[in-house]
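Colleague: predicted model and sequence below, questions to follow.
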Amino acid sequence: MNDFICNKLKRLTPYEPGINDCAIHLDANESCMELTDEMKRKIGEKMLDLHFNRYPDPLATEVCELFGARYNVPARFITAGNGSDELISLLFGVFVEQGEKVLITEPDFSMYKIYCSTYECKPVILNKNDDFSFSPDEMIELANKEKVRLIIFSNPCNPTGQGISRDDVLKIVENSHCLVVVDEAYMDFWDQSVIDCAPAAKNLIVLRTCSKIGFAAGRLGFAIANSELTDYFRSAKSPYNVNSLTQAAASVFLGEKDYLPGAIDAIKRSRDRLYKALKKLQERYNDKMHVYETHTNFVLVRFNDSKDVCEKLKAFGISVRLISGCLRITAGTEAENRTLIGTLEKILEHN
């Protein structure tokens, strides 16, 4: 059977999403805010009006217009995707030839490396400092020296939670001789977006997603770029990539102008409470843990033995993500955060 599998896939280390039966899920960076009953009712009504025998709108026009209205970007510069993952895969296939170089930072979203392998690109790694920071000047110098075809990084970063300023991102865009892709999956929780610059920039693509702000089930992402890059994106994507059910539900989700700002604020408050509680734990157990600053909906924590802490949390019915020798902990509901902190106290007291 292996004779039918390409060597590049045999070498691939797959992305492994957390699948478990824990009662408290704090491992996938989903929103802790459920949709309102009224929104669910409206989505149900939309479903009743669908023509299930017809293909969806190939450009997801209404959804792009609603997204554009929220983020002040004209819809003609927006491409909708089946999650931003589809768009990341697409840009590797459209803008990078086999054997060409792609600059990625380490640590960062692991799918970038996977797509490098899938499309047989050569990854050029910029290793971050011990505090997970990196120098924009160093990135520019490395990209130009290695003649990379594309730079891609998440800002704020998954999994570190940290980010670089809008000015630093634009410095990279303006001084790099290649395409720059800024994955802003978590930018709803920060204020350093460059999405407004993408339509006019010659070498910038910004990626956004609805998954972190309450629409993970819908798998909906967007690429924002100038008209030429957008045309290439649209010509290369699958004809009906965003299904009608997602488009119908998203029209309600994005169309509820009062819901999203409130939900995002609630997620940020949950994150801030979680961060402060973890920092208080650090004060008590400074020799056992370190909490990193965050601009996302999660907090990264390094423990002396993160794997052991992860397994013990799971035994208590709490799932978190073990990554880069740390635990990435999604901000949950107030009750979930409280249970997590109490459980960590028990674990650290006896470790």
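Modeller: Right, received. Where do you want to start?

Colleague: contacts and neighbour counts: CA atoms only from here.
Modeller: OK.

Colleague: the longest helix along the chain packs against which elements?
Modeller: Longest helix in the chain by number of residues (criterion: DSSP state H): helix 259-284. The elements that helix 259-284 packs onto, with contact taken as 3 or more C-alpha pairs under 8 Å, 6 or more residues apart in numbering; DSSP states H and E, are strand 289-291, strand 298-303, helix 334-350.

Colleague: do a quick rundown of the strands in the chain.
Modeller: Taking DSSP state E as the test, the strands found in the chain are 24-25, 78-81, 101-106, 122-127, 150-154, 179-183, 204-209, 221-224, 289-291, 298-303, 318-319, 321-323, 326-330.

Colleague: tell me which of the helices and strands packed on helix 259-284 is the most buried.
Modeller: strand 298-303 (a mean of 24; mean count of other C-alpha atoms under 10 Å).

Colleague: elements contacting that one?
Modeller: Packing partners of strand 298-303 (3+ C-alpha pairs under 8 Å, 6+ apart): helix 259-284, strand 289-291, strand 326-330.

Colleague: go again with 10 Å.
Modeller: Taking 3 or more C-alpha pairs under 10 Å, 6 or more residues apart in numbering; DSSP states H and E as contact, the helices and strands that strand 298-303 lies on are helix 259-284, strand 289-291, strand 321-323, strand 326-330.

Colleague: kindly compare burial across these and name the winner.
Modeller: Neighbour counts (mean count of other C-alpha under 10 Å) averaged over each of the helices and strands packed on strand 298-303 peak at strand 326-330, with a mean of 25.

Colleague: elements contacting that one?
Modeller: Strand 326-330 packs on helix 259-284, strand 289-291, strand 298-303, helix 306-315, strand 318-319, strand 321-323, helix 334-350, going by 3+ C-alpha pairs under 10 Å, 6+ apart.

Colleague: try this one next to it:
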Amino acid sequence: MRAITGAMIEPSTQADDPGDEAQGLRKVIHVDMDAFYASVEQRDDPALRGLPVAVGGDGPRGVLTTCSYEARKFGCRSAMPSITAKRLCPSLIFRPPRFAVYTDVSRQIREIFRDYTPHVEPLSLDEAFLDVTEDSQGIGSAIRIAELIRARIKAETGLSASAGVSYNKFLAKLASDQNKPDGLCVIRPGEGAAFVAALPVRRFFGIGPKGTEKMAALGIETGADLAGRDIDFLRKHFGSQADYLYRAARGIDLRAVKANRARKSVGAERTLGKDVSSGAALRDVLAGIIDIIWRRIESAGSHGRTVTLKLKHADFSQLTRARSLSRPVADKAEFAAIGHALLAEVLPLAQPVRLVGLTLSALDEDAQPAPASAASQAELPF
């Protein structure tokens, strides 16, 4: 494995640049912004630089969306309860999320990507795959393109990004995490299996804490351990995931970078500071969530037909209600009307709730919503 961190290097002239077409392989880059939301907060408020910063709510029910690397040194992590994070790092500074700002920065970064290739597959606001097998500028080296992209992101946004370069998506994503933050890692053809063999299985995409525990109980802790199990063993213990695990343990991934990767849903949820059962209070919470989601919908240019309301009770049991139209939701007013109608269906509540969420799904990026006529309003049983 060739790992490159920090400083720029000269363009590779070796024949085994990842994705060498003579070997029928792709040149894939995975770019992942470093602690994206927290880094934007530190960039915009210089007083926060070098300090432990968390983005998220700091109340008793708050959860970290992300945190700076200074906070991670204390053991703070994304999705950690805020109360736990504050116990680990008493000096932790909380900032509320500013998704409109993060979306604008993400759009700026994607414009940089598209200067080098039209084949960009965003995974979220802060990461994307790029296929540069045939790049737009004729540079020819995936390594050099990754370096140029990282340098431009730094110069144009003031933020750092890590990148992985390899011959398929699975390996490129693993590589981007290898030398974080502000690092570059390259996995060349012929090096994938050895790279994967040395990794703990928890680094594999799709293997969470429970999967890691299950594998440990079966004596599987590394990629090498996984590669040592045959397909019949994997199918017996992991069912439909077996084929993926078999290929991943060997560094194999045949998926193409999909430039127009379909987004499945747009949504948001809010964990409440205290349990709420009042219909008026819940309607206020829902109104705030609708504002956040509609900004995301407009930013993404999404059009969807299904609205889903989620309520999580104090005992963590969950209640959902959904409504689907025969056409895309017309506008924010109709989206809000559906959301409030779904809430009205479950009021009064049998028990208080600790979380409220709303989602627009059944997305069609090409569809255009028709105006909500009086006849179409009949689809909503107010």
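Modeller: Alright, I've got the coordinates. All values reported here derive from a predicted model rather than from experimental measurement.

Colleague: give me the TM-score for this pair.
Modeller: Overlay of the two chains. TM-score (TM-score structural alignment, normalised by the length of the first structure): 0.30; 181 aligned residues with a C-alpha RMSD of 6.9 Å.

Colleague: just to revisit the earlier point, I'd like the helices and strands packed on helix 259-284 of the first structure written out as TSV, with distance to K279 of the first structure added.
Modeller: Putting these into TSV (distance: least, C-alpha to C-alpha, whole Å) gives the following:
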stretch	distance to K279 of the first structure
strand 289-291	6
strand 298-303	10
helix 334-350	11
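
Colleague: that older thread, now the strands of the first structure in a markdown table, with distance to D265 of the first structure?
Modeller: Shown next, in a markdown table, are those (distance: least, C-alpha to C-alpha, whole Å):
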| stretch | distance to D265 of the first structure |
| --- | --- |
| strand 24-25 | 20 |
| strand 78-81 | 25 |
| strand 101-106 | 29 |
| strand 122-127 | 33 |
| strand 150-154 | 21 |
| strand 179-183 | 21 |
| strand 204-209 | 17 |
| strand 221-224 | 21 |
| strand 289-291 | 22 |
| strand 298-303 | 14 |
| strand 318-319 | 24 |
| strand 321-323 | 24 |
| strand 326-330 | 15 |
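
Colleague: most tightly packed of those?
Modeller: strand 78-81 (a mean of 28).

Colleague: by contact count, what packs against it?
Modeller: The helices and strands touching strand 78-81 of the first structure, judged by 3+ C-alpha pairs under 10 Å, 6+ apart, are helix 61-71, helix 83-95, strand 204-209, strand 221-224, helix 227-236.

Colleague: what about 8 Å?
Modeller: Here strand 78-81 of the first structure touches helix 61-71, strand 221-224, helix 227-236, going by 3+ C-alpha pairs under 8 Å, 6+ apart.

Colleague: nearest to S306 of the first structure, of these?
Modeller: Nearest of those to S306 of the first structure, taken as C-alpha to C-alpha: strand 221-224 at 31.7 Å.

Colleague: the stretch 1-150 of the second structure: helices as residue ranges?
Modeller: 36-44, 69-72, 82-88, 99-113, 142-157 (DSSP state H, counting those that start in this stretch).

Colleague: and the first one, which residues are buried?
Modeller: Just to be clear, that refers to helix 36-44 of the second structure. By neighbour count on 16 or more other C-alpha atoms under 10 Å, the buried set for helix 36-44 of the second structure is F36, Y37, A38, S39, V40, E41, Q42.

Colleague: then the second one?
Modeller: Going by neighbour count (16+ other C-alpha under 10 Å), the buried part of helix 69-72 of the second structure is Y69, E70, A71, R72.

Colleague: follow-up on the earlier one: so for A249 of the first structure, which of the helices and strands packed on helix 259-284 of the first structure sits nearest?
Modeller: Closest approach to A249 of the first structure among these is made by strand 298-303 (25.7 Å; C-alpha to C-alpha).

Colleague: quick one, that closest one and strand 326-330 angle?
Modeller: 150 degrees (axes from the mean of the first three to the mean of the last three C-alpha atoms, to 10 degrees).

Colleague: quick check: angle from strand 298-303 of the first structure to helix 259-284?
Modeller: Interaxial angle of strand 298-303 of the first structure relative to helix 259-284 (the same axes, to 10 degrees): 20 degrees.

Colleague: do a quick rundown of the strands in the stretch 101-250 of the second structure.
Modeller: Taking DSSP state E, counting those that start in this stretch as the criterion, the stretch 101-250 of the second structure carries its strands at 120-124, 127-131, 161-166, 183-186.

Colleague: and among these, the most buried is which?
Modeller: By mean count of other C-alpha under 10 Å, the strands of the stretch 101-250 of the second structure have strand 161-166 as the most buried, with a mean of 30.

Colleague: same for that strand, what does it pack against?
Modeller: Applying 3+ C-alpha pairs under 8 Å, 6+ apart, one finds that strand 161-166 of the second structure contacts strand 28-33, helix 142-157, helix 169-176, strand 183-186.

Colleague: quick check: R295 of the second structure touching T103?
Modeller: No. If you go by C-alpha atoms under 8 Å, R295 of the second structure and T103 don't touch, sitting 9.8 Å apart.

Colleague: which of these two has more neighbours?
Modeller: Each of R295 of the second structure and T103 has its neighbours counted (other C-alpha atoms under 10 Å); T103 has more, 18 against 15.

Colleague: what comes up buried for stretch 336-343 of the second structure?
Modeller: Neighbour-count burial for stretch 336-343 of the second structure flags A336, I338, G339, H340, A341, L342, L343 (criterion: 16+ other C-alpha under 10 Å).
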